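Student: what's the 3D shape of this:
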Amino acid sequence: MKEHHAKLTILSTLADGDFYSGETLGAALGMSRAAISKHIQGIQDWGVDIFRVQGKGYQLAQPIQLLDENYIRQRVSTPVHLHPIIDSTNQYLLDRVGSLTSGTVCLAEYQEKGRGRRGRQWISPFGTNLYFSMYWRLDAGMAAAMGLSLVVGVAVVDALKSLGVDGIKLKWPNDLYYQDKKLAGILVEVSGQAGEAAHLVIGMGMNLSMAQEEQQIDQPWTSLAQVIGKSQIDRNALAVALIQSWVRTLETYENEGMTNFVARWNAVDNFIDRPVKLLMGERVIAGIERGIDAHGAVLLETEQGIESYVGGEISLRSNE
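Tutor: A predicted model of the protein is given here:
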């Protein structure tokens, strides 16, 4: 992280939203104003908006709250690793599966190679959203991991409710929605051998304040700032609530399986009792979505009756 020290120090200074001259920043870091200007350009490459006003200096387009590792660690029961800059929080944990305590969390301000489901790139400006992953050892094995993205989705809804955020829905199998717009995505990656414990790395990216036009993706998005009507979100309190909820929920899932989660999922299913299209490769199935079954499969009612579908290549789209 040494190569990013100057940029991170500048960002920490600018985070309060005030103006700072190149001379002031340079004096603090022992470098020239030209060197500061070069680092500012590097910060802008991370997706951060910084303005320069003649006679005043540099200012962020809006203040940012940086994640506080000590604050989070003091409020959760599992190990926490915070990396301002990282390739991918999921990959960081996957590379260390053999040495991690179950429940270990990796958070980042900026992912250089963040990814979503089916290898899609996750767009990740510095300090704008919330990206984190958790390692979980599931002794019940690989088969028991099938409903994990659904269970974690329920945990995220619970965490947001605990912070006073209502109206969040789930889209099978791994997205969070608000008023038919995507708020967050969950990615579960599983490794292990048959007959042995499953090693799970569960990642989530939540849009906190980034606008639709900044994301350059082909589906409607919303942000938590839009949902709650506030421009500033306490990212540290949100991280703590999510980690606590994930741990509680995963412990329950470990002991009880999907039993208690089917009704909880169906109560917040964004597409339940609505017409949908289920896309399975080249195959398209139209019907009425009827929630999930005891195994976490999505239920679709067609002319043939109600059938269940599950698999990594299935995606769901509203057909209204």
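
Student: from here on, contacts and neighbour counts on C-alpha atoms
Tutor: OK.

Student: Spatially nearest residue to Ile72 (excluding sequence neighbours)?
Tutor: Val240 (5.8 Å; Cα to Cα, 6 or more residues apart in numbering).

Student: Which elements pack onto the one helix or strand the one you found maps to?
Tutor: Applying DSSP states H and E as the criterion places Val240 in helix 235-256. Helix 235-256 sits against helix 69-73, strand 130-138, helix 148-162, with contacts defined as 3 or more Cα pairs under 8 Å, 6 or more residues apart in numbering; DSSP states H and E.

Student: could you check the angle helix 148-162 makes with it?
Tutor: 130 degrees (axes from the mean of the first three to the mean of the last three Cα atoms, to 10 degrees).

Student: and the angle for helix 235-256 with strand 130-138?
Tutor: Using the same axes, to 10 degrees: helix 235-256 against strand 130-138 is 20 degrees.

Student: any idea how far Ser102 lies from Val227?
Tutor: Distance from Ser102 to Val227, counting by Cα to Cα, to the nearest Å: 32 Å.

Student: again with Met280
Tutor: Distance from Met280 to Val227, by Cα to Cα: 32 Å.

Student: Which residue ranges of this protein form strands?
Tutor: Along the chain, counting by DSSP state E, strands occupy 50-53, 57-60, 80-86, 105-111, 130-138, 169-171, 175-178, 181-191, 198-206, 275-280, 283-292, 298-302, 305-309, 314-318.

Student: I'd like the helices and strands packed on helix 235-256 written out as TSV, with mean neighbour count added.
Tutor: Formatted as TSV, these follow (neighbours: other Cα atoms under 10 Å):
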stretch	mean neighbour count
helix 69-73	15
strand 130-138	24
helix 148-162	22
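
Student: possible to save these as JSON lines with distance to Tyr177?
Tutor: Below are those laid out as JSON lines (distance: least, Cα to Cα, whole Å):
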{"stretch": "helix 69-73", "distance to Tyr177": "26"}
{"stretch": "strand 130-138", "distance to Tyr177": "16"}
{"stretch": "helix 148-162", "distance to Tyr177": "10"}
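
Student: so which of these gets nearest Thr249?
Tutor: helix 148-162 (6.0 Å; Cα to Cα).

Student: Please provide the structure for the following sequence as well, for comparison with the first:
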Amino acid sequence: MRNHQNPLKLIEILADGQFHSGEELAANFGITRAGINKYIKMLREWGIVLSSVQGKGYCLASRLDLLNKTKIEQYYQSDNQIEIVPIIDSTNQYLLDKIASLTSGDCCVAEFQSKARGRRGRQWFAPFGTNLYFSMYWRLDQGIAAAMGLSLVVGIVVANILRQLSGKNIKVKWPNDLYLDDQKLAGILVELAGKTGDCAHVIIGIGVNLMMTHPDPSIVNQKWANLGEVDRNLLVAKVAQTLKQTLTEFEQKGLTAFINDWNRLDNFANRPVKLLIGDHIIRGVAKGINEQGALMLEQNGKINAYIGGEISLRSDE
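Tutor: As a prediction, the model looks like this:
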């Protein structure tokens, strides 16, 4: 594994948003200016936007609010692990690889993901220090079938937290996104491990755009929104705490207890939409969800249910 200790130390120095000269940085690390340039190149590869001014040195385009375990624990004291892994391939994959040692409610957060993924294996744009990259492990003793509708419940939890922290009108989009002003703000990826008849091991991944700039257009190919500046350590704590409480309730009551919350937050409620199923387009008016988490569409005076698979929801306005 590549050693990221010095590049991460450099980020901590630059996180104050001030200029730091190449000479100062080289002396700090006990290396040459060329060595500092290599670290600067790595930071840019991680999506960090830097200014370089002759005679002044290097400066971040904006101050970074770095993840800090002590600060997170000030907001949320728990027996569960909340592990910070600054540079990671994928927070979901990290937890999947260590399921045997996890307890329900254990979490992982990162500053940067090199192989972040979204639904159906899509790549997810994950620059350093500007967004939330969060995953939680949960064990469902009732088995895989009990996970039906779980991504919808997670969406409700995260939408409510973001509304509380930002005061903005965050909405949910079936089956796994959050929207702000009809633009994608966040995505949820629920991955399951286990055999039919056994307990289900669930990894819940959450990515939220906070202060993202200049996303790669080959990855981000739809309208997107930023939440804006929030205390990321507080956000991690609130998501971890509220998600753990809500998943306990979900295990006991199922999706039915959350349908009204979904309908209250539904971005497309009573709006014309189109479902993309492979090459087929199905049109209708969105009418919320049913007890199985299926999308309800009004079509020619009838209500029809659609669920899962390769379905993609879009506005048809």
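
Student: Trace the residue nearest to Ile72 of structure 1 over to structure 2, please.
Tutor: With TM-score structural alignment defining the correspondence, Val240 of structure 1 maps onto Ala237 in structure 2.

Student: Show me the contact partners of the helix holding Val240 of structure 1.
Tutor: Helix 235-256 of structure 1 is contacted by residues 65-68, 71-72, 75-77, 103, 105, 130, 138, 140, 151-152, 155-156, 158-160, 162-163 when judged by Cα atoms under 8 Å, 6 or more residues apart in numbering.

Student: again, 6 Å this time
Tutor: Leu67, Ile72, Ala155, Ala159 (Cα atoms under 6 Å, 6 or more residues apart in numbering).

Student: Of the residues you listed, which pair is most distant in space?
Tutor: Farthest pair in the contacts of helix 235-256 of structure 1, by Cα to Cα: Leu67 and Ala155, 21.1 Å.

Student: nearest residue to the residue nearest the centre of structure 1 other than its sequence neighbours?
Tutor: The residue lying closest to the centre of structure 1 (Cα atoms, centre = their mean) is Gly205, at 1.8 Å. Distances taken as Cα to Cα, 6+ apart place Tyr131 nearest to Gly205 of structure 1, at 4.6 Å, with adjacent residues excluded.

Student: Tell me how far the equivalent of Cys199 of structure 2 over in structure 1 lies from Asp139 of structure 1.
Tutor: Under the alignment by TM-score structural alignment, Cys199 of structure 2 pairs with Ala197 in structure 1. As for Ala197 of structure 1, its distance to Asp139 of structure 1 is 4 Å (criterion: Cα to Cα).

Student: Who has more neighbours out of these two?
Tutor: Ala197 (17 against 14; other Cα atoms under 10 Å).

Student: Return the residues in contact with that one.
Tutor: Leu138, Asp139, Gly141.

Student: Show me which of those residues is closest to Lys171 of structure 1.
Tutor: Using Cα to Cα, the contacts of Ala197 of structure 1 come closest to Lys171 of structure 1 at Leu138, 24.1 Å.

Student: Give the burial count for Gly194 of structure 2, as a bare number.
Tutor: Count around Gly194 of structure 2 with other Cα under 10 Å applied: 14.

Student: The counterpart of Trp124 of structure 2 in structure 1 and Asn236 of structure 1: what is the separation?
Tutor: Alignment note (TM-score structural alignment): Trp124 of structure 2 maps to Trp122 of structure 1. The gap separating Trp122 of structure 1 from Asn236 of structure 1 is 21 Å, by Cα to Cα.

Student: can you check Thr78 of structure 1 too?
Tutor: Using Cα to Cα, one obtains 15 Å as the distance from Thr78 of structure 1 to Asn236 of structure 1.

Student: cool, and Val151 of structure 1?
Tutor: 23 Å.

Student: Same question for Ser88 of structure 1.
Tutor: 19 Å.

Student: and these two? which has more neighbours close in?
Tutor: Here Ser88 of structure 1 and Asn236 are compared on neighbour count by other Cα under 10 Å; more neighbours surround Ser88, at 23 against 17.

Student: aligned partner of that one in structure 2?
Tutor: Residue pairing (TM-score structural alignment): Ser88 of structure 1 is matched to Ser90 of structure 2.

Student: ok, that match - contacts?
Tutor: Gln113, Lys115, Ala116.

Student: Give me the aligned partner of the second one over in structure 1.
Tutor: Alignment of Lys115 of structure 2 against structure 1 is given by TM-score structural alignment, with Lys113 as its counterpart.

Student: my read: its match touches Thr89, true?
Tutor: No - between Lys113 of structure 1 and Thr89 there is no contact under Cα atoms under 6 Å: 9.1 Å.

Student: Which one's more surrounded, these two?
Tutor: Each of Lys113 of structure 1 and Thr89 has its neighbours counted (other Cα under 10 Å); Thr89 has more, 30 against 14.

Student: And the more buried one, how close does it get to Gly167 of structure 1?
Tutor: Applying Cα to Cα, the value for Thr89 of structure 1 to Gly167 of structure 1 is 28 Å.

Student: try Thr101 of structure 1
Tutor: 34 Å.

Student: Same check on Leu82 of structure 1?
Tutor: From Leu82 of structure 1 to Gly167 of structure 1 the distance is 30 Å (Cα to Cα).

Student: more neighbours, these two?
Tutor: Neighbour count, other Cα under 10 Å: between Leu82 of structure 1 and Gly167, Leu82 has more, with 19 against 13.

Student: residues in contact with that one?
Tutor: Cys106, Leu107, Ala108.

Student: could I get these as CSV with distance to Trp221 of structure 1?
Tutor: Rendered in CSV, the data for the contacts of Leu82 of structure 1 read as follows (distance: Cα to Cα, whole Å):
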residue, distance to Trp221 of structure 1
Cys106, 25
Leu107, 22
Ala108, 21
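
Student: For the residue located most distally from the centre of structure 2, which non-adjacent residue is closest in space?
Tutor: Distance from the C-alpha centroid of structure 2 peaks at Gly55, with 38.9 Å (Cα atoms, centre = their mean). In this structure, Gly55 of structure 2 finds its nearest non-sequential neighbour in Ser21, 7.4 Å apart by Cα to Cα, 6+ apart.
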